[in-house]
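Colleague: Here you go, sequence then predicted model.
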Amino acid sequence: MKRPIVLHPDPRLKKVAAPIDDVSDELRALADDMLATMYDAPGIGLAAPQIGVSLRLIVLDCVKEEGAPPRPMAMFNPEVVSSSDETNVYEEGCLSIPEIYADVTRPEAVTVRWIDMNGAEQEDTFDGLWATCVQHEIDHLDGKLFIDYLSPLKRQLITRKMVKFKRNKATEKA
């Protein structure tokens, strides 16, 4: 089931999400809803706080090649356990900040540990777009947005644009 995406500025996006004690059927269904929401947006990653659920759960699928099979992933309690010294710059966007993009520098590769849909602990190393995406989504779990990496002035301008965007969206619905 597709869920509505929380838009910046919203205080729920700035909260640290709670850890997950046990992967239940309810949480697996939530992960499925998040994947449906992400694909519909369309996006390559989504964190539970972005749909108003303050839990440490992210989903991602960074397969972009035409005709390549999707590779959906759900990660409960993901954490970066190591990161490379080398960095990459990617132009990032966010489903909670539509139509806004900015260059963000992050480690080029990261090793992440998480619990999968079956409740098993996993660990893998991601690089390139996958590394950027997983770090971006984990940031959401810590109440951090990609615009927090920008200068205060740029962040303020983007926040003003988003306030106007949300106001216009609300007016359209009325």
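Modeller: Cool, got the structure. Numbering: from 1, shown residues only.

Colleague: from here on, contacts and neighbour counts on C-alpha atoms
Modeller: OK.

Colleague: now the host helix or strand of Cys133, how far from the chain's geometric center?
Modeller: In this assignment (DSSP states H and E), Cys133 forms part of helix 128-141. For helix 128-141, the separation from the chain centroid amounts to 7 Å (computed by Cα atoms, centre = their mean, to the nearest Å).

Colleague: For that helix, which helices and strands make contact with it?
Modeller: Contact analysis of helix 128-141 by 3 or more Cα pairs under 8 Å, 6 or more residues apart in numbering; DSSP states H and E lists strand 45-47, strand 57-60, strand 73-83, strand 87-94, strand 97-107, strand 109-115 as its packing neighbours.

Colleague: What lies in contact with stretch 42-60?
Modeller: 3-7, 12-13, 15-20, 31, 34-35, 38, 61-62, 72-78, 95-96, 133-134, 137-138, 140-141 (Cα atoms under 8 Å, 6 or more residues apart in numbering).

Colleague: Give me the distance between the two termini of it.
Modeller: Start and end residues of stretch 42-60 are separated by 11 Å (Cα to Cα, to the nearest Å).

Colleague: Next one for the comparison:
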Amino acid sequence: MILPIVAYGAQILRAEAKDITPDYPDLKELLESMWETMYYSQGVGIAAPQVNKPIRIFLVDTAQVFERMDDEEKEEYDDDPGIKRVFINAHVQSLDGDEWAYNEGCLSIPKIREDVLRPEEITLSYVDENFEPHTETFSGLTARVIQHEYDHIDGKLFIDYLKPLRRKLLKAKLDDISKGKVSVDYKMTFPK
């Protein structure tokens, strides 16, 4: 089932999400709906707070990005062929490497893209959809998407990394999004 994406300005996007247990109600259906919603919205990642669930879940599919790249583009990243993965109860163990800029966007903040600096690597502990534990290091584009989605479960947004002047220049666009004055090709819910 395609779920509505929560728009910028909603409180849930600023709250720290909670860990869940294996008996979380209808978890399998939620994960299926999140995948369906992410693909329908043409995203490469989605976090539970973006579908109005205050829990520590996010999904990432960077494999689809690499499938669309030519060989020359792939050489820029060390994480080809990417991943398709569910992250539950994720917690950062470390962030390493030099920061690098990449033009990011967000399903909850449509029609705004900005360069964001993030470290090259992230090491996470998490459980998968079967609640099997993992501690893993990710790099390149995959690390970038993971950091972006991880921020959602910590109540942060990519615009928080922008310089104050740039955020001030975006204020009118952000206000329009929070008021529902934006047109997208997917379902959205707006703050009341």
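Modeller: Thanks, I have the structure now. Since this is a predicted model, take the numbers as computed values, not measurements.

Colleague: Put one on top of the other, what's the TM-score?
Modeller: The TM-score (TM-score structural alignment, normalised by the length of structure 1) is 0.88; 170 aligned residues with a Cα RMSD of 2.1 Å.

Colleague: Which helix runs longest in structure 1?
Modeller: Taking DSSP state H as the assignment, the helix of structure 1 that covers the most residues is helix 152-173.

Colleague: Which positions in that one come out as buried?
Modeller: Along helix 152-173 of structure 1, these residues count as buried under the neighbour rule (16 or more other Cα atoms under 10 Å): 158-159, 162, 165.

Colleague: Between strand 97-107 and it, find me the angle.
Modeller: Orientation check (axes from the mean of the first three to the mean of the last three Cα atoms, to 10 degrees): helix 152-173 of structure 1 against strand 97-107 gives 150 degrees.

Colleague: Can you list the helices and strands that helix 152-173 of structure 1 packs against?
Modeller: Secondary elements touching helix 152-173 of structure 1 (3+ Cα pairs under 8 Å, 6+ apart): none.

Colleague: Burial check on Asp115 of structure 2, number of neighbours?
Modeller: Burial of Asp115 of structure 2 is recorded as 15 neighbouring residues (other Cα atoms under 10 Å).

Colleague: which ones are touching it?
Modeller: 101-104.

Colleague: Find the residue closest to the residue nearest the centre of structure 2 in space, skipping its chain neighbours.
Modeller: Central residue of structure 2 (Cα atoms, centre = their mean): Glu149, 2.6 Å from the mean position. Nearest residue to Glu149 of structure 2, sequence neighbours excluded (Cα to Cα, 6 or more residues apart in numbering): Ala47, at 5.8 Å.

Colleague: Then Pro78 of structure 1?
Modeller: Counting by Cα to Cα, 6+ apart, the nearest residue to Pro78 of structure 1 once its immediate chain neighbours are dropped is Trp114, at 4.3 Å.

Colleague: What count of nearby residues applies to the aligned partner of the one you found in structure 2?
Modeller: In structure 2, the residue paired with Trp114 of structure 1 according to TM-score structural alignment is Tyr126. Tyr126 of structure 2 has 21 neighbouring residues, counting by other Cα under 10 Å.

Colleague: For Gln64 of structure 2, see how far away Thr37 of structure 2 is.
Modeller: 15 Å.

Colleague: between the two, which one's more packed in?
Modeller: The neighbour comparison of Thr37 of structure 2 against Gln64 (other Cα under 10 Å) goes to Thr37, with 21 against 15.

Colleague: Pull up the gap between the more buried one and Gly82 of structure 2, please.
Modeller: Remark: distance between Thr37 of structure 2 and Gly82 of structure 2 (Cα to Cα) = 20 Å.

Colleague: Hmm, the residue nearest to Pro78 of structure 1 is touching Ile138, no?
Modeller: No. Here Trp114 of structure 1 lies out of contact with Ile138, judged by Cα atoms under 8 Å, at a distance of 10.9 Å.
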